[in-house]
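*Asks:* Structure for this input, please:
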Amino acid sequence: MDSMTSSSSSMTTTTTTTTTSITTGKSDNRSNGYTTRLLARQNLITNTSGLSPGSLQANLLILPSRYAPDFHALCLRNPVPCPLLGIIPQGNPHTVSPAACITSPDFDLRTDFPQYRVYQSGRHIASKKDLKDVYTPNHVGFLLGCSFSFEDALCEAGLTPRHQLTGRVVAMYRTTVPLMPAGVFSEACMVVSMRPYLLDDVERVREVTRPYGATHGEPVAWGWDGAERLGIKDIKTPDWGEAQVFEEGEVPVFWACGVTPQLAVEMAGDKIEGLVFAHEPGNMLVTDWTAADLEALREKSGIALPV
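*Replies:* Here you go, the predicted structure:
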């Protein structure tokens, strides 16, 4: 597992200034997205929650091309946990379809996420800062919408997510809710992210996040009975991310999560030959799409798999 690259004090100062600008600036979201990708490429950021407000963020799964049709079908059959934002065809890690998702010509799928995971036969075998030494021309990449995309809207509504206030990574959990099967992905279940809120605030939370259908939309469950229906037994022990702090009167609120494809790969096991890559949970790609593009994305019936 790659170790975190240390930075000089001057570089740290520059990074802090730049990241603060990204976090607070809203005049040019596409520029903010590009700057955030550059920081990721230089290994200067990790958790992307709160970065580049107004930009849509993306989860990642990269598979050998023979499994791309199965995964594409899985996404189309399960658009809430697996909302497709873009596809990177085999042989070219610099091109995304649709082109509006990433407009910068120097984009590199292998470097522009802060951290990556490597899977083999369904097992997480390594974490890496880039994929340059393992990515092959036979791989196909998929970008999927991330709930970090609507967190700035929650903040503006006075509903700032707890993990942003505490500096933790959002909590994520396996559920027992099955996905509609597709090809080798015949036994997959949904993953959810969780943010604590007062029960009286849940309806407002639903209203704020509902328009973000391209990035999971409104919650799939809430409350302690909701956790039970999802098959979550211990809210204090997330499967990914970090446990969250609950204040008096708060309940868990759950959204479908883009780590679902990683669980699907785990459950497929040795049905998938070759290396599979994904983002490190919490470490997303900031795209050039913004909240202003949500209506157009909502009207799309699905992104075609490049031939």
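
*Asks:* drop to CA atoms for contacts and neighbour counts, all remaining ones
*Replies:* Fine.

*Asks:* could you say what helices and strands the helix or strand hosting Val192 packs with?
*Replies:* Remark: Val192 resides in strand 189-198, with elements defined by DSSP states H and E. Helices and strands touching strand 189-198, as assessed by 3 or more Cα pairs under 8 Å, 6 or more residues apart in numbering; DSSP states H and E, comprise helix 162-166, strand 171-178, strand 250-256, helix 260-268.

*Asks:* mind redoing it with 7 Å?
*Replies:* strand 171-178, strand 250-256, helix 260-268 (3 or more Cα pairs under 7 Å, 6 or more residues apart in numbering; DSSP states H and E).

*Asks:* Please name the residues that touch the residue nearest to Pro64 when sequence neighbours are not counted.
*Replies:* In this structure, Pro64 finds its nearest non-sequential neighbour in His139, 4.5 Å apart by Cα to Cα, 6 or more residues apart in numbering. Each residue near His139 by Cα atoms under 7 Å, 6 or more residues apart in numbering is listed here: Ile62, Leu63, Pro64, Ser65, Gln90.

*Asks:* Just the closest of these to Val118, please.
*Replies:* Ile62 (9.6 Å; Cα to Cα).

*Asks:* Count the residues that sit near the closest one.
*Replies:* Neighbour count for Ile62, taken as other Cα atoms under 10 Å: 25.

*Asks:* Then Glu156?
*Replies:* Neighbours of Glu156 using other Cα under 10 Å come to 10.

*Asks:* returning to what we had before: now for the helices and strands packed on strand 189-198, which one comes closest to Pro81?
*Replies:* strand 250-256 (4.7 Å).

*Asks:* which other residues reach the closest one?
*Replies:* 80-81, 190-199, 216, 218-224.

*Asks:* Any quick ChimeraX command for the buried ones out of those?
*Replies:* ChimeraX command restricting these to the buried ones, with burial defined by 16 or more other Cα atoms under 10 Å:
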select :80,81,190,191,192,193,194,195,196,197,198,199,216,218,219,220,221,222,223
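
*Asks:* Identify the single longest helix in this structure, thanks.
*Replies:* With secondary structure taken from DSSP state H, the chain has its longest helix at helix 9-24.

*Asks:* what's the closest of the contacts of His139 to Trp240?
*Replies:* Nearest member of those to Trp240, counting by Cα to Cα, is Ile62, at 19.3 Å.

*Asks:* pretty sure the closest one belongs to a strand, no?
*Replies:* Yes: counting by DSSP: H, G, I helix; E, B strand; the rest coil, Ile62 is part of a strand.

*Asks:* any idea how far Leu63 is from the nearest residue to it once chain neighbours are set aside?
*Replies:* Leaving aside its sequence neighbours, Ile62 sits nearest to Gly141 (Cα to Cα, 6+ apart; 4.2 Å). Distance from Gly141 to Leu63, counting by Cα to Cα, to the nearest Å: 7 Å.

*Asks:* What about the residue nearest to Ile62, how many residues nearby?
*Replies:* 25.

*Asks:* Second chain to compare with the first, below:
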Amino acid sequence: MTTTTPTAAEERLRIRSGAYTGPTAGLAPGHVQANLAILPADWAGDFLRFCQANPRPCPLLAVSEVGDPSLPTLGTNIDIRTDVPRYRVYRDGVLTDGPTDITELWRDDFVAFLIGCSFSFEEALLADGVPVRHIELDRNVPMYETNIPCVGAGRFSGSMVVSMRPMTPKNAIRAIQITSRFPSVHGAPVHFGDPEAIGIRDIADPEHGEAVPIAAGEVPVFWACGVTPQVAIRNARPPIAITHSPGAMLITDLLNTHLSVL
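*Replies:* Prediction:
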């Protein structure tokens, strides 16, 4: 008996129905996944400039029309109000809720920003034989808030969030080569080695995601992460903002292979 892997559209419908509310790593292999930030229109201009000024952590894939929950450039029949497994709701910069559906919160002045996700380059790493620890352990990738400053834009500012994957030095070098071909999903690492050098006090205690073990002979390798806007939103304190829950992404119809620049 053979089984078929669900398509991106099928996974979105499963999420929309409420049947799946967990991390999306590994779902719909081959397809681009996206981080999310939703803001009122009068905050959207500043946020757009923040993303443009910080392309490593905030590589934009799409921006919705005002009040329109569809993202036609990312896939057919997408509804950003229902198609992310779990959301985060911020009010005045404070996280207040984590719903699985934001239909009742949706407003006619909302603008949705979709930002590239490292899950795309992980597929390229695995295809080249570079192991990815959190996938091996079926965990959410560990994410850390750092002291690396982002470029401020209008009301938005903050420090970079990074995701971490432990690797042998040989695999780290290969990972740098591979991920540098994917600038629209964070590109090459921003740091490797000593976590304290970028303000991470305890590598075993990530602010987001789940910790993974670092074996003897391995070094932690850090990539810019699309959770960075959540720090900027906390700092800017808009009256309302909605993001994805870290690791729970929008699955698009775009193919990862189309993002490579080489």
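
*Asks:* What is the subsequent helix or strand relative to the longest helix of structure 1?
*Replies:* helix 29-41.

*Asks:* what angle do that following helix and helix 9-24 make?
*Replies:* Counting by axes from the mean of the first three to the mean of the last three Cα atoms, to 10 degrees, helix 29-41 of structure 1 points 150 degrees away from the direction of helix 9-24.

*Asks:* Where in structure 2 does the strand holding Val192 of structure 1 align, residue-wise?
*Replies:* Aligned by TM-score structural alignment, strand 189-198 of structure 1 corresponds to residues 159-168 of structure 2.

*Asks:* what distance separates the start and the end of stretch 101-121 of structure 1?
*Replies:* Where stretch 101-121 of structure 1 begins and where it ends lie 30 Å apart, using Cα to Cα.

*Asks:* what sits up against that stretch?
*Replies:* So stretch 101-121 of structure 1 is contacted by 37-38, 40-41, 43, 45-46, 86, 93-94, 96, 124-132, 269-270, 272-280, 283-285, 287-289 (Cα under 7 Å, 6+ apart).

*Asks:* Now go through these and say which are in helices.
*Replies:* Counting by DSSP H, the contacts of stretch 101-121 of structure 1 contribute Arg37, Leu38, Ala40, Arg41 to helices.

*Asks:* Format these as JSON lines; extra columns: distance to Glu295 of structure 1 and neighbour count.
*Replies:* As requested, these are exported to JSON lines (distance: Cα to Cα, whole Å; neighbours: other Cα atoms under 10 Å):
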{"residue": "Arg37", "distance to Glu295 of structure 1": "24", "neighbour count": "24"}
{"residue": "Leu38", "distance to Glu295 of structure 1": "28", "neighbour count": "19"}
{"residue": "Ala40", "distance to Glu295 of structure 1": "28", "neighbour count": "25"}
{"residue": "Arg41", "distance to Glu295 of structure 1": "30", "neighbour count": "21"}
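
*Asks:* For Phe246 of structure 1, state which of the residues you listed is nearest.
*Replies:* Ala40 (30.9 Å).

*Asks:* That closest one corresponds to which position in structure 2?
*Replies:* In structure 2, Ala40 of structure 1 lands on Ile15 (TM-score structural alignment).

*Asks:* which residue lines up with the residue nearest to Pro64 of structure 1 in structure 2?
*Replies:* With TM-score structural alignment as the criterion, His139 of structure 1 pairs with Phe110.

*Asks:* And its match, how far from Arg81 of structure 2?
*Replies:* Phe110 of structure 2 is 11 Å from Arg81 of structure 2, by Cα to Cα.

*Asks:* Pro29 of structure 2 now?
*Replies:* 23 Å.

*Asks:* tell me, how many neighbours does the residue nearest to Tyr197 of structure 1 when sequence neighbours are not counted end up with?
*Replies:* Distance criterion Cα to Cα, 6+ apart; nearest residue to Tyr197 of structure 1, sequence neighbours excluded, is Glu250 at 5.0 Å. Number of residues near Glu250 of structure 1 (other Cα under 10 Å) recorded here: 18.

*Asks:* how about Glu250 of structure 1, what's its match in structure 2?
*Replies:* Using TM-score structural alignment, Glu250 of structure 1 pairs with Glu218 in structure 2.

*Asks:* Check Asn78 of structure 1 too.
*Replies:* By TM-score structural alignment, Asn78 of structure 1 lines up with Asn54.

*Asks:* cool, Ile235 of structure 1 as well?
*Replies:* If you follow Ile235 of structure 1 across to structure 2 using TM-score structural alignment, you land on Ile203.

*Asks:* what do you get for Gln57 of structure 1?
*Replies:* Checking TM-score structural alignment: Gln57 of structure 1 goes with Gln33.

*Asks:* same check, this time on Gly122 of structure 1
*Replies:* Under the alignment (TM-score structural alignment), Gly122 of structure 1 pairs with Gly93 in structure 2.

*Asks:* Against Gln177 of structure 2, how distant is its match?
*Replies:* Taking Cα to Cα, one finds Gly93 of structure 2 at 37 Å from Gln177 of structure 2.

*Asks:* quick one, which of those two is more surrounded?
*Replies:* Gly93 (19 against 15).

*Asks:* Contact partners for the more buried one?
*Replies:* Ile233, Arg234, Asn235, Ala236, Arg237, Pro238.

*Asks:* Let's see if you can find the most crowded of these.
*Replies:* Neighbour max across the contacts of Gly93 of structure 2 (other Cα under 10 Å) = Ile233, 26 neighbours.

*Asks:* what does that residue align to in structure 1?
*Replies:* For Ile233 of structure 2, the residue aligned by TM-score structural alignment is Val265.

*Asks:* Structure 2: which residue goes with Asp293 of structure 1?
*Replies:* By TM-score structural alignment, Asp293 of structure 1 lines up with His258 in structure 2.

*Asks:* before we move on, what about Ala278 of structure 1?
*Replies:* In structure 2, Ala278 of structure 1 lands on Thr243 (TM-score structural alignment).

*Asks:* quick one: contacts for its match?
*Replies:* Thr243 of structure 2 neighbours (Cα under 7 Å, 6+ apart): Leu36, Ala37, Ile38, Tyr87, Arg88, Val89.

*Asks:* between the residues you listed, which has the most around it?
*Replies:* Within the contacts of Thr243 of structure 2, most neighbours by other Cα under 10 Å means Leu36, with 30 neighbours.
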